[in-house]
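K.L.:
no sequence for this one, just the structure:
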């Protein structure tokens, strides 16, 4: 279907650096909702990190407003007959590390220096919160944190595979090997 950086499926306007971006993002979200509602697809899959605050909100007050906007979109999808899967955003190393690969390069042989904990790498996930709070039969969630954090640690390297290619995006190799292989079994 397509993606646009920072345009999340929410009815609340997001705070971009120009009003035109906010308006375009809101319009794009409505278009996506229209195109994916009803029986257009077997399943609508969504996952996002709240990368900009809600318009007229601070980061401290964004989560509550964002949950409301996501609940609106999720209920509109589900009420149209669409089945929706919300994938919880994975832990966010960007809270403590600028770049996992750079950190690994600066700490050869000591990947633990580039690892974190769930608490350190926690970031708000209002779309997952919205989905869980709704309890709608057409809305489901998947939490894959267990593939990133275990025994209190979120490693930068699992086996010999680097987990993130920056401070927030999963490497294709990590997705392909450990995660997809585990899901297949």
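P.N.:
That came through, no problem. In this text the structure is predicted, and so the values were computed from the model without any measurement.
K.L.:
okay, CA-based contacts and neighbour counts for the rest of this
P.N.:
Noted.
K.L.:
Residue 157: neighbour count?
P.N.:
Counted with other Cα atoms under 10 Å, the neighbours of residue 157 add up to 19.
K.L.:
Comparison target below:
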């Protein structure tokens, strides 16, 4: 059984890297290939105020990486992660979802809340649809998701208004597992009605 991930120094710095403006998975991946660990990358940039010229990313991303590392307040980030019960898992973590390892340009950092073992459920189905759905669509999404949940199938959706919300609601009514892939930070609920 996969347990919650402890917020180690390595994961805290990985969370910081994943929070830097203008920095995406490719830059993080290349930086970690060059420096080995998030801590080594962080400490080297803190000391040298620069990244190695051999880092295989565009100059603008190198600059954003250095600026972000030099200005990030790790204490505040740790407080926010704990305050919102947000946990972190990295691409090289054992707990990282296997399905995501297979996609093009997988996220190097995942922020999550809840039970990470849901990712390990081999039976998942994605349910998405209109935000302004009909009553029929709402009913079908809710009933269908509840029935799937009763069979142990985890429902994955985006947590948006409409069909996504009803799919999650149905999975919960069926006492099942649900995964919401959020398009916003985990420190906020969008839409607020889904809090």
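P.N.:
Yep, it's here. Bear in mind the structure is a predicted one, so any value in this text is a computation, not a measurement.
K.L.:
After superposition, what is the TM-score?
P.N.:
After superposition, the two chains reach a TM-score (TM-score structural alignment, normalised by the length of the first structure) of 0.29; 102 aligned residues with a Cα RMSD of 5.8 Å.
K.L.:
Determine the longest helix present in the first structure.
P.N.:
In the first structure, with assignment by DSSP state H, the single longest helix is helix 59-79.
K.L.:
Can you list the buried residues in that helix?
P.N.:
62-63, 65-78 (16 or more other Cα atoms under 10 Å).
K.L.:
After the helix or strand encompassing residue 28 of the first structure, which helix or strand is next?
P.N.:
Element membership for residue 28 of the first structure (DSSP states H and E) is helix 19-36. Using DSSP H and E, the helix or strand that follows helix 19-36 of the first structure in sequence is strand 44-46.
K.L.:
buried ones in that following strand?
P.N.:
Applying a neighbour-count criterion of 16+ other Cα under 10 Å, the buried positions in strand 44-46 of the first structure are 44, 46.
K.L.:
by contact count, what packs against that strand?
P.N.:
Counting contacts by 3 or more Cα pairs under 8 Å, 6 or more residues apart in numbering; DSSP states H and E, strand 44-46 of the first structure is packed against strand 84-87.
K.L.:
Tell me the helices and strands packed up against the strand it packs on.
P.N.:
strand 44-46, helix 59-79, helix 126-134, strand 139-142.
K.L.:
Switch those over to JSON lines; also include distance to residue 183 of the first structure.
P.N.:
Converted to JSON lines, these look like this (distance: least, Cα to Cα, whole Å):
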{"stretch": "strand 44-46", "distance to residue 183 of the first structure": "16"}
{"stretch": "helix 59-79", "distance to residue 183 of the first structure": "25"}
{"stretch": "helix 126-134", "distance to residue 183 of the first structure": "20"}
{"stretch": "strand 139-142", "distance to residue 183 of the first structure": "12"}
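K.L.:
Quick check: which of the ones you listed is nearest to residue 174 of the first structure?
P.N.:
Nearest to residue 174 of the first structure, of all those, is strand 139-142, at 17.7 Å by Cα to Cα.
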